[in-house]
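Novice: can't give you the sequence, but here's the structure:
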C-alpha cells in the first residue's frame, strides 16, 4: 500500500511543479509555450484523475494474504486493521502447529470470547480513500487549466499574432517559391 501512496505523491508533486511553470509563461506572454504547457497539464490532470479512480476501488485481499502466509510473513497488519485471523480463520495457526497470535483477539486480550473467527482472505481492501484534499487539488488544477485556455483566447483577441503550425516545428515549414 505504501507503493500506491508514493505514486500518488509523485504525481501530485509533478502536477504542482507544472503549475509553478505557469507564472513565467503568462508573465512573458509566451503563447507557444502556453499551448504546449496546456497540453502537458491536461495530460497530468487526466493521469491524476485516473490514478485516483483506480486507487479508490476495493479489491479482495486474498492475494496479499496468501502471499504473506506462503512466505511465513506476519498477518498482524491485516488482523489488527480488519479484525480477522489467519487466512481462512484461527484454525490456520493450529494446523501449522503454532499458537494463535494476540493480533487475532480484540484489543490483543487473548480471551477466547474476543477471538476473531473470520479469515483475512475474505476481506475487501481499499488502498487509498479518496480524500477531500485530492478532490480540492484536482478542482484547483482544472480551474487553472480553464483559466489558461481563457487567457490564450484573450491573447489571440488582443493583437498577439496567431502562430501557425509551421512556427511550432521547423521541419514543417514550407519554403516559399522563388
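Specialist: Cool, the structure landed. No experiment lies behind these values; they were computed from the predicted model shown.

Novice: When you work out contacts or count neighbours from here on, use the C-alpha atoms and nothing else.
Specialist: Noted.

Novice: Residue 145 and residue 44 touch, don't they?
Specialist: No - between residue 145 and residue 44 there is no contact under C-alpha atoms under 8 Å: 11.1 Å.

Novice: quick one: the helices in this protein?
Specialist: 2-27, 31-55, 62-70, 76-82, 91-95, 132-157, 165-168 (DSSP state H).

Novice: now those in a markdown table, with distance to residue 104 and mean neighbour count?
Specialist: Shown next, in a markdown table, are the helices of the chain (distance: least, C-alpha to C-alpha, whole Å; neighbours: other C-alpha atoms under 10 Å):
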| stretch | distance to residue 104 | mean neighbour count |
| --- | --- | --- |
| helix 2-27 | 23 | 13 |
| helix 31-55 | 28 | 16 |
| helix 62-70 | 14 | 14 |
| helix 76-82 | 6 | 17 |
| helix 91-95 | 10 | 14 |
| helix 132-157 | 33 | 14 |
| helix 165-168 | 64 | 12 |
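
Novice: Take this one as well and set it beside the first:
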C-alpha cells in the first residue's frame, strides 16, 4: 500500500491544485508582462504593415524623401518585433543576467525607433494620413487648403485621375498657374500641429514595457528567484 502511494505521488496524482511553494504574485506579474509584450508585438506588426505599404508605393517615385524615413521605420519595426519574441521567451526562464543584458538592448532599440519616428512625424507629418485618404479616394480638401498643397504627389494626380484640378489646389478663384499649389500633400515638410502621432504608439508602449520588465527584474533579485530550465517550464505548464 505504501509503495502504491509513493508511485501515485511521483506521478502527481492526489497533489493539491494550489501546490505549496508557488509564488502567485510572481506568476501574476509574469502573465501581465507577457500579455503586454503581445500587445507591443501586435503594434509593431501594424507599423511594419503601414511602413511597407508606403515604401512599396513610393520607392520608385523621384523626390520622395520621406521614403528613406519610412524604410528606417520599417527596419526598426521588424527588429523590434523579433526582439519582443526573444523577450517573451527570456521572461519565462527568468535568468537575471540574461534579462539585464536584454533590457539594455531593448532600451537601445526602443530609443532608436522613437527618434526615427519622431523625425518622420515632425518632418513629414501627413504621409500616412494623406496616403490612406488618397488610396480610399477620399477628399484632401482640408489638407490642400491648410497646407497649400495639391493631390498626394502633386497636381498631376488629379489630372491623371479626373482630368481637372479642384478649387482647393489654388490660392485664388482665378485658377492660374501662378496661384496653383505645385507641392503634393505627401511632401508637406514642417512640424505638425500634433506632437503625438499613431506612429509613436509602439515606441511609447516599449518604454512602458521596459519599466515593467525592470521592476520585474528587481523583484526577481529581491526574492532571489532561481532561473528556470526547459524541464521546469514543461513541469509548470510553461507559463506558471
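Specialist: Ah, there it is. Every value quoted in this text rests on a predicted model; they were computed, and no experiment measured them.

Novice: JSON lines for the helices of the first structure, including distance to residue 113 of the first structure?
Specialist: Shown next, in JSON lines, are the helices of the first structure (distance: least, C-alpha to C-alpha, whole Å):
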{"stretch": "helix 2-27", "distance to residue 113 of the first structure": "34"}
{"stretch": "helix 31-55", "distance to residue 113 of the first structure": "36"}
{"stretch": "helix 62-70", "distance to residue 113 of the first structure": "24"}
{"stretch": "helix 76-82", "distance to residue 113 of the first structure": "16"}
{"stretch": "helix 91-95", "distance to residue 113 of the first structure": "15"}
{"stretch": "helix 132-157", "distance to residue 113 of the first structure": "39"}
{"stretch": "helix 165-168", "distance to residue 113 of the first structure": "73"}
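
Novice: From residue 148 of the first structure, how far out is residue 29 of the first structure?
Specialist: 11 Å (C-alpha to C-alpha, to the nearest Å).

Novice: With residue 159 of the first structure instead?
Specialist: Distance from residue 159 of the first structure to residue 148 of the first structure, by C-alpha to C-alpha: 17 Å.

Novice: To which residue of the second structure is residue 145 of the first structure aligned?
Specialist: Matched by TM-score structural alignment, residue 145 of the first structure corresponds to residue 210 in the second structure.

Novice: How about residue 167 of the first structure?
Specialist: Match for residue 167 of the first structure (TM-score structural alignment): no aligned residue.

Novice: likewise residue 51 of the first structure?
Specialist: With TM-score structural alignment as the criterion, residue 51 of the first structure matches residue 116.

Novice: hang on, that match packs against residue 71?
Specialist: No - Residue 116 of the second structure is beyond contact range of residue 71, at 10.2 Å (criterion: C-alpha under 8 Å).

Novice: ok, the residue positioned nearest the centre of the second structure to residue 85 of the second structure distance?
Specialist: Geometric centre of the second structure, nearest residue: residue 44, 2.8 Å, by C-alpha atoms, centre = their mean. Remark: distance between residue 44 of the second structure and residue 85 of the second structure (C-alpha to C-alpha) = 11 Å.

Novice: now residue 189 of the second structure
Specialist: Residue 189 of the second structure sits 36 Å away from residue 85 of the second structure, going by C-alpha to C-alpha.

Novice: right, so of the helices of the first structure, which gets closest to residue 108 of the first structure?
Specialist: helix 76-82 (8.7 Å; C-alpha to C-alpha).

Novice: I'd like the distance between residue 107 of the second structure and residue 71 of the second structure.
Specialist: Taken as C-alpha to C-alpha, the span from residue 107 of the second structure to residue 71 of the second structure is 21 Å.

Novice: Correction: the previous question concerned residue 173 of the second structure.
Specialist: Counting by C-alpha to C-alpha - residue 173 of the second structure and residue 71 of the second structure are separated by 39 Å.

Novice: check contacts around the residue nearest to residue 110 of the second structure when sequence neighbours are not counted.
Specialist: Take residue 110 of the second structure and drop its neighbours on the chain: the residue closest to it by C-alpha to C-alpha, 6 or more residues apart in numbering is residue 203, 5.7 Å away. Counting by C-alpha atoms under 8 Å, 6 or more residues apart in numbering, residue 203 of the second structure makes contact with 110, 111, 113, 114.

Novice: How about residue 216 of the second structure?
Specialist: Neighbours of residue 216 of the second structure in contact, by C-alpha under 8 Å, 6+ apart: 29, 30.

Novice: Could you report the separation of it from residue 114 of the second structure?
Specialist: 23 Å.
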